[in-house]
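Q: Predicted structure and sequence below. I'll ask about it afterward.
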Amino acid sequence: MKSNEELQKNVVDAINWEPLLQAAEIGVKADNGVITLTGAVNTYIKKSEAELAAKNVAGVKSVIEKIEVVFNIHDTKTDAEITAAIANVFKWHWDIPGDKITITVENGWVFLTGELEWNYQKEAAKNAVSNLIGIKGITNNISITTSSKDVIETKDIEIAIERNGGINNKNIEVCVLHNIVTLKGHVDSWHQKSEAGRIAWNAPGVKQVQNDLYVDFDEL
């Protein structure tokens, strides 16, 4: 296992490697694989990028994100302006059924609700909003209500995970109950955990994925 000092340096280097974050003042603390991020940035996307950069570092088990979004006077937007901008962005994305999504903005924080058929649509909605100026945070409460009549086959999900070259550790148990898929076991990185969850979501008929995979980095 990496020492706290080594892991902290690795995360700092990973954050500084991202072009969006090179000028950002982000504090990093490491404690037995748990990373805490602090500081302030001027856009929500920078906050998200910092968290993702930290999660992708080998040896990181979890990330506690405490970064604040602080705007300069020119980037401040009213809730009405943000709502209108989001509605307009949705119109330009073929993969986002904007008419099925309700947008609420409170003091710069965006709340998305509604029902969609696929998780990729839910993720696309959040990603489209993330790049907008004036956003302090996003709560994605969109639920998945699939119309698929397919029976979710545990074996199909297991095979899909096994054939993914980015997931080296095969100690993953897939459990299916009704339309809910639960992933158990351990993987070597946060990226592998995220990728396994994404693959499970791709199965037709899935309404929810409970990703209980434990990140257990074992450095050889």
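A: Received, thanks.

Q: Could you use CA atoms for every contact and neighbour count after this?
A: OK.

Q: where along the protein do the helices fall?
A: 4-17, 44-55, 79-91, 119-130, 154-162, 190-201 (DSSP state H).

Q: Which of those helices has the highest mean neighbour count?
A: helix 44-55 (a mean of 21; mean count of other CA atoms under 10 Å).

Q: Throw the helices of the chain into TSV and include distance to Lys170, thanks.
A: As requested, the helices of the chain are arranged in TSV below (distance: least, CA to CA, whole Å):
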stretch	distance to Lys170
helix 4-17	25
helix 44-55	20
helix 79-91	38
helix 119-130	24
helix 154-162	7
helix 190-201	10
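
Q: Comparison target below:
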Amino acid sequence: MSGLLIRQDVREFEPSVNAANIGIAVENGVATLTGHVESYMEKAAAEHIEIRHPERKKRVDDEIATRAFDIITCDTALPDGAVDVKVERGCVILSG
């Protein structure tokens, strides 16, 4: 999906946010919002915009975590249990 279509989807997804003062940059399919809003409610709405396209299968967090763990355990230089994997809403968080 092109950056232009993603920007359009983000602008139209949350009608409670006045998009006039919001900039949307898209890189590698990820939209980043910049600018300002007029109220806390608009801020909260803008922070939680999530666009899901039906033509793209989104992996569930468990599948992503399993794959990340498998990749990490292939590194023989790391002792077992040295790195913890946590996934929230598709974002991988590594600790250890």
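A: Happy to help now that I have it. All values derive from a computational prediction rather than experimental measurement.

Q: Surely Lys126 of the first structure and Ile138 touch.
A: Yes: contact criterion CA atoms under 8 Å: Lys126 of the first structure and Ile138 qualify, at 7.4 Å.

Q: what's the closest of the helices of the first structure to Val215 of the first structure?
A: When those are compared by CA to CA, helix 190-201 sits nearest Val215 of the first structure, at 6.2 Å.

Q: so which of the helices of the first structure gets nearest Val28 of the first structure?
A: Once those are compared by CA to CA, helix 4-17 is nearest, at 6.3 Å.

Q: Please name whichever of the helices of the first structure is nearest to Gly33 of the first structure.
A: Once the helices of the first structure are compared by CA to CA, helix 4-17 is nearest, at 7.5 Å.

Q: Touching the closest one from outside, list them.
A: 21-23, 28-33, 35, 50, 53-54, 57, 59-60 (CA atoms under 8 Å, 6 or more residues apart in numbering).

Q: Max pairwise distance over those: which two?
A: That would be Ala23 and Asn32, which, of the contacts of helix 4-17 of the first structure, are the farthest apart (CA to CA) at 27.3 Å.

Q: For the buried ones among the contacts of helix 4-17 of the first structure, write the corresponding ChimeraX selection.
A: Selection of buried members from the contacts of helix 4-17 of the first structure for ChimeraX, criterion 16 or more other CA atoms under 10 Å:
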select :21,28,29,30,33,35,50,53,54,57,59,60
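
Q: Which of the contacts of helix 4-17 of the first structure fall in strands?
A: 28-31, 35 (DSSP state E).

Q: in the second structure, what residues pair with stretch 109-121 of the first structure?
A: Counting by TM-score structural alignment, stretch 109-121 of the first structure falls onto no part of the second structure.

Q: Stretch 190-205 of the first structure now?
A: Under TM-score structural alignment, there's no match for stretch 190-205 of the first structure.

Q: So what's the residue count around the counterpart of Arg52 of the second structure in the first structure?
A: With TM-score structural alignment defining the correspondence, Arg52 of the second structure maps onto Ala58 in the first structure. Other residues lying near Ala58 of the first structure total 19 when counted by other CA atoms under 10 Å.

Q: so how far is Glu123 of the first structure from Thr104 of the first structure?
A: Per CA to CA, to the nearest Å, Thr104 of the first structure is found 17 Å from Glu123 of the first structure.

Q: How about Asn211 of the first structure?
A: From Asn211 of the first structure to Glu123 of the first structure the distance is 16 Å (CA to CA).

Q: just Ala160 of the first structure next, same as before
A: Taken as CA to CA, the span from Ala160 of the first structure to Glu123 of the first structure is 20 Å.
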